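In: Could you look at this predicted model? Sequence included:
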Amino acid sequence: MPVGVVLRRTPGVTRWARWAWRAVAVLPGAGPADWRELRREGEAVEYHAATVSLELYRAETEAYLHGITAREPSVYVVMRKTFGEHPFEIVLITASPYEAQDYCDSGEDIVEKVPMPAGLLAWVGDFVERYHEEEEFVKRRRDRAKVDGKQDGIGDPRISKPADIYASPGLKRGRLQ
């Protein structure tokens, strides 16, 4: 589904950041856009920055279920800072909090949590209802074999003499042996 991303630019609060940017809304079913100005309130401006495709996958239904059953169902907008005409490139929009976390871990991308509109929530919920299969939890059992009863060997197997097993490497003519 094509989804438009709305970014809001407000004046920065420090002298080092002239502007503060935040993803504030998504527009399900939006047409193509390239930083079209939507609204202006004083110095705050909202832009329809881009329209990207939201794709859902059957293997990710557990993540979508986790996202839509949260206190505030949300989608996640992944942005990357650019040095061109526009300050950000919209990389991805996802309904999976797990995938959003993966992008947060890299530290190179900016991930914004945006409330999911009712129509989009219904669409994702219908997908989850249709394809989600609950996996039964199987607790892994330990092997009951006792492995601590016998000693296989002592020391480094690369050392051939038993007398040298506990010897530490020494210097021989200025280099380690």
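Out: Thanks, I have the structure now.
In: contacts and neighbour counts: CA atoms only from here.
Out: OK.
In: show me what contacts residue 50?
Out: 4-6, 32-35, 90 (C-alpha atoms under 8 Å, 6 or more residues apart in numbering).
In: ditto for residue 93
Out: With C-alpha under 8 Å, 6+ apart, residue 93 has these contacts: 3, 52-54, 75-78.
In: Please repeat the previous calculation with a cut-off of 6 Å.
Out: 54, 76-77 (C-alpha atoms under 6 Å, 6 or more residues apart in numbering).
In: can you redo these as a markdown table with distance to residue 111?
Out: Formatted as a markdown table, these follow (distance: C-alpha to C-alpha, whole Å):
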| residue | distance to residue 111 |
| --- | --- |
| 54 | 15 |
| 76 | 6 |
| 77 | 6 |
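In: another one to put next to it:
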Amino acid sequence: MPVGVVLRKSPGVTKWAKVVWRAVCVLPGADPADWKLLRTEGEVSDYHVTTVPLTLYRSDTEAYVHGLAANVPCLYVICRETRDPARPLEVVMVTASPYEAQDYSDNGEDIVEKVMMTPQVHAWISAYVDTHHEEEAFVKRRRDKYQEPKQDGIGDARISQTTDVYRAPRTPRSGSSQ
């Protein structure tokens, strides 16, 4: 499903951040766009930055179930900073998987924004999950029954030792040289 990404430009609140960019919504079924100005109110502007495909995968249905069960189901917009002042952010992708969003968040390079899911997208993802999701039974992993060989305290078998290698060292006698 093609989704348009709307980013909001607003003034920063510190002297180090002059401008703040946030993803504010997605537009399901949007036409292609290239930083189209949607509205301006004072110093705040909304841009339809781009339209990217929202792709669902059968292997990720567990993540979609988790995302749909949230109090507020969301999509995740992954952005990356660019060096172009006219287009300061590049939208990498939009995903419905909170697990995939976490992976992008962990790398420290990408910006992950949470955007509320529209009812149309929610219905589309729910129908996909109903069709393709299969519950997997939890299987508890059991420890191997491998037994470590008994240690006899003599150490390396290749070195001749007649006593315990872990014994306390002898204290040197006074007046003797070592």
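Out: Now that the structure is in, tell me what you want to look at. Since the model is a prediction, treat every value here as computed from it, not as a measurement.
In: What would you report as the TM-score here?
Out: In this superposition the chains share a TM-score of 0.85, using TM-score structural alignment, normalised by the length of structure 1; 162 aligned residues with a C-alpha RMSD of 2.0 Å.
In: hang on, the earlier thing: what's the closest of the contacts of residue 93 of structure 1 to residue 16 of structure 1?
Out: Nearest to residue 16 of structure 1, judged by C-alpha to C-alpha, of these is residue 77 at 24.6 Å.
In: can you pull the contacts of that closest one?
Out: 93, 111-112.
In: Likewise for residue 128 of structure 1?
Out: Residues near residue 128 of structure 1 by C-alpha under 6 Å, 6+ apart: residue 61.
In: for it, helix, strand, or coil?
Out: Following DSSP: H, G, I helix; E, B strand; the rest coil, the label given to residue 128 of structure 1 is helix.
In: how close does it get to residue 69 of structure 1?
Out: For residue 128 of structure 1, the distance to residue 69 of structure 1 equals 11 Å [C-alpha to C-alpha, to the nearest Å].
In: How about residue 163 of structure 1?
Out: To residue 69 of structure 1, residue 163 of structure 1 is 65 Å away according to C-alpha to C-alpha.
In: Structure 1: helices as residue ranges?
Out: 61-68, 97-106, 118-131 (DSSP state H).
In: Any chance of JSON lines for the contacts of residue 50 of structure 1, columns distance to residue 62 of structure 1 and neighbour count?
Out: Below are those laid out as JSON lines (distance: C-alpha to C-alpha, whole Å; neighbours: other C-alpha atoms under 10 Å):
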{"residue": "4", "distance to residue 62 of structure 1": "25", "neighbour count": "24"}
{"residue": "5", "distance to residue 62 of structure 1": "25", "neighbour count": "25"}
{"residue": "6", "distance to residue 62 of structure 1": "27", "neighbour count": "23"}
{"residue": "32", "distance to residue 62 of structure 1": "30", "neighbour count": "15"}
{"residue": "33", "distance to residue 62 of structure 1": "32", "neighbour count": "15"}
{"residue": "34", "distance to residue 62 of structure 1": "33", "neighbour count": "11"}
{"residue": "35", "distance to residue 62 of structure 1": "34", "neighbour count": "16"}
{"residue": "90", "distance to residue 62 of structure 1": "25", "neighbour count": "18"}
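In: need the residues you listed in TSV with distance to residue 17 of structure 1, can you?
Out: Below are these laid out as TSV (distance: C-alpha to C-alpha, whole Å):
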residue	distance to residue 17 of structure 1
4	26
5	22
6	20
32	29
33	26
34	24
35	20
90	20
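In: quick one: which of these is nearest to residue 142 of structure 1?
Out: Taking C-alpha to C-alpha as the measure, residue 142 of structure 1 sits nearest to residue 90 out of those, at 46.4 Å.
In: If we ignore the residues flanking it in sequence, what's nearest the closest one?
Out: Leaving out its chain neighbours, the residue that sits closest to residue 90 of structure 1 by C-alpha to C-alpha, 6 or more residues apart in numbering is residue 79, at 4.6 Å.
In: tell me the contacts of that neighbour?
Out: Counted by C-alpha under 6 Å, 6+ apart, residue 79 of structure 1 has contacts 89-91, 109-110.
In: Over to residue 130 of structure 1?
Out: So residue 130 of structure 1 contacts nothing (C-alpha under 6 Å, 6+ apart).
In: Cool, thanks, signing off.
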